[in-house]
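Visitor: Below are the sequence and a predicted model; questions follow.
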Amino acid sequence: MEDSDRQVQPERGGQDDALKQKIEAAYHGNGTPTAHSSATAPPTADGGQDPRVAHGVLLLKAAGVASVDLVAHRDTWEWLTALAVDHDHFRTPPSVEDVKEGRVQTVLSGRSLIGLLIKLWETRSAATPLEADWALATTAYNRIAADLTGVDGEGQTIRIVLDDGLPQAADD
């Protein structure tokens, strides 16, 4: 049994290495090989980029930020915290400020954001479609992704608002 584990491990490492290379190439804007040219990345339904590559790029972007301001309803914040609290890299922020109308604002480190993104990714993948956890995880993940995608290293404050009733640049 141990021999078969040893035989499988090098291929897994090769697949992981190939995925890491694709993620880093995409992160640096060098493009990635097409999904059809690699056995490690199955083609997507729409023929686009492997979603694992996009997720990896998002994790690298989160790793590069010192902090983000996060605004959400208190219930949403409590759900996010409960979801991510058991991830090794998530840290509960020292303060969560009540702003208005049930919303809270807090600051997450890039490290905590990585932990949250990983837990959101896992939840949206594992949850039953059309259920609350799937909807919450998908919406939060996509909003964070949209806000991190525009990060260009110009020192701007990254503000993630999980409230469609508020404009993105509103002062709370």
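Guide: Here it is on my side, so go on.
Visitor: switch to C-alpha atoms for all contacts and neighbour counts from now on
Guide: Fine.
Visitor: so where does the residue nearest in space to the middle of the chain fall, helix or strand?
Guide: Among the residues of the chain, the one closest to the centroid is residue 117, at 3.1 Å (CA atoms, centre = their mean). When elements are assigned from DSSP states H and E, residue 117 belongs to helix 110-126.
Visitor: so how far is the helix or strand just after that helix off the chain centroid?
Guide: Per DSSP H and E, the first helix or strand lying C-terminal to helix 110-126 is helix 132-149. Centre-to-centre, helix 132-149 and its host chain are 8 Å apart (CA atoms, centre = their mean, to the nearest Å).
Visitor: Put this next to the previous one:
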Amino acid sequence: MAFGNGEAIRQIGEQLGRALEDLSALKQQVSDQQLAIDQIRFDTTAAINTGLTENRAVIRDGLTRANETISDPLTQIGSELVAIRSGIGQLDNQIRAAAAGAVHRPAPEPPEEPEAAPIEDQKPAEPEPEPAPEPEPEAPRQVEHDLETLRAAAGISAATLHAHRDTWEFLVKHAGRDQHFHVPGEVQDVVGAVIVKVSGPSLVAILTSLGGIKDDPGVAPGTQAIAHHLHRRIADTVKAIAVSRHTGGSADPVTIVIDDRPAPDDGSDGQSERDPDD
């Protein structure tokens, strides 16, 4: 009987041992599954974050390209519209001036025929004096000087112009009709001012157009004053390049700034500028 109880206890012990082994194996499986679940969660989170980052980059790049595609043509169209508007205004002024001249110009009166003098009072006609020789014009020196400035402007690859938007509109309005003027593809707007890359041919067109306006007595005084100041400022920059011309990438780019300001109180940081024509 005692032998039977010992055998039963041994069997129970073996069963408990196998149960513990099964429990340990089950715990290992649960731990492995938990690790697998954690790895899956980590990989899923990383994939989601990576996908969101790539989507943001793609969306941002698409918005940037769309902005460039839309804003640049709109800027160019705006500049061309300004040039067209100025041309229409100039043509309208010419038509009105021609119409006003045709209305107010009196018809020429026929010349009165002189009465024939009696035969006895007629005297042989005196020979007409020879006309005095016309003085030689003194303009060739100034013309040659202007041509040198224009040649120096033509040699500039690109000049950066800093000016107010109204000043740029004035230049486009009056130089836009010249065959050598080209509207830049990009006009940067910086707090009310514009930064424009102007080519050498466009500088030639601007100097030529402004030179004709500033020397035309029939132009309004305000327009003449603006044209005179801009012509002098641009011409001074071009003349400085003509005096010390340099070609190559080591030279500083040409910059024209239209932004006159009052000199500081101590006079240390500013230089006064006097118009040579004053």
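Guide: It's in. Here the structure is a predicted model, which is why all the values come from computation and not from measurement.
Visitor: re earlier: which residues lie in contact with the residue nearest to the centre of structure 1 in this structure?
Guide: 59, 141 (CA atoms under 8 Å, 6 or more residues apart in numbering).
Visitor: Would you mind finding the match for it in structure 2?
Guide: Matched across to structure 2, residue 117 of structure 1 falls on residue 207, judged by TM-score structural alignment.
Visitor: so how far is residue 175 of structure 2 from its match?
Guide: 8 Å (CA to CA, to the nearest Å).
Visitor: Could you do residue 208 of structure 2 as well?
Guide: For residue 208 of structure 2, the distance to residue 175 of structure 2 - CA to CA - is 8 Å.
Visitor: wait, isn't residue 79 of structure 2 in contact with residue 172?
Guide: Yes. In this structure, residue 79 of structure 2 is within contact of residue 172 by CA atoms under 8 Å, at 7.4 Å.
Visitor: Look up the residues that both of these two are in contact with.
Guide: Overlap of the contact sets of residue 79 of structure 2 and residue 172 (by CA under 8 Å, 6+ apart) consists of residue 183.
Visitor: Could you find the closest non-adjacent residue to residue 238 of structure 2?
Guide: Counting by CA to CA, 6 or more residues apart in numbering, residue 153 is the residue found nearest to residue 238 of structure 2 once chain neighbours are left out, at 5.9 Å.
Visitor: With residue 125 of structure 1 instead?
Guide: Once flanking residues are discounted, residue 125 of structure 1 sits nearest to residue 134: 7.9 Å by CA to CA, 6+ apart.
Visitor: picking up where we left off before, name the secondary structure element that contains the residue nearest to residue 238 of structure 2.
Guide: Residue 153 of structure 2 belongs to helix 140-154, assigned by DSSP H and E.
Visitor: Now do the contacts for residue 107 of structure 1.
Guide: Contacts of residue 107 of structure 1 (CA under 8 Å, 6+ apart): 67, 68, 69, 70, 93, 95, 96.
Visitor: ok, and the most crowded of those residues?
Guide: residue 68 (21 neighbours; other CA atoms under 10 Å).
Visitor: where do the strands sit along the stretch 1-150 of structure 2?
Guide: Applying DSSP state E, counting those that start in this stretch to the stretch 1-150 of structure 2 gives no strands.
Visitor: coming back round to it: return the subset of the contacts of residue 107 of structure 1 lying in helices.
Guide: When these are checked against helices using DSSP state H, none is located there.
Visitor: Keep only those of those that are in strands.
Guide: Using DSSP state E, the subset of these located in strands is 67, 68, 69, 70, 96.
Visitor: Go through structure 1 and flag its longest helix.
Guide: The residue-count maximum for a helix in structure 1 (DSSP H) belongs to helix 2-27.
Visitor: Could you check the angle it makes with helix 51-63?
Guide: 70 degrees (axes from the mean of the first three to the mean of the last three CA atoms, to 10 degrees).
Visitor: and residue 64 of structure 1, what pairs with it in structure 2?
Guide: That one, residue 64 of structure 1, aligns with residue 155 by TM-score structural alignment.
Visitor: Pretty sure that match sits against residue 200.
Guide: Yes. Judged on CA under 8 Å, residue 155 of structure 2 makes contact with residue 200 at a distance of 6.2 Å.
Visitor: higher neighbour count, the two?
Guide: Taking neighbours as other CA under 10 Å, residue 155 of structure 2 and residue 200 compare with residue 200 leading, 22 against 18.
Visitor: what sits against the more buried one?
Guide: Shown in contact with residue 200 of structure 2 (CA under 8 Å, 6+ apart): 153, 154, 155, 156, 157, 158, 159.
Visitor: So the fourth one versus residue 184 of structure 2, what's the distance?
Guide: Separation of residue 156 of structure 2 from residue 184 of structure 2 (CA to CA) stands at 15 Å.
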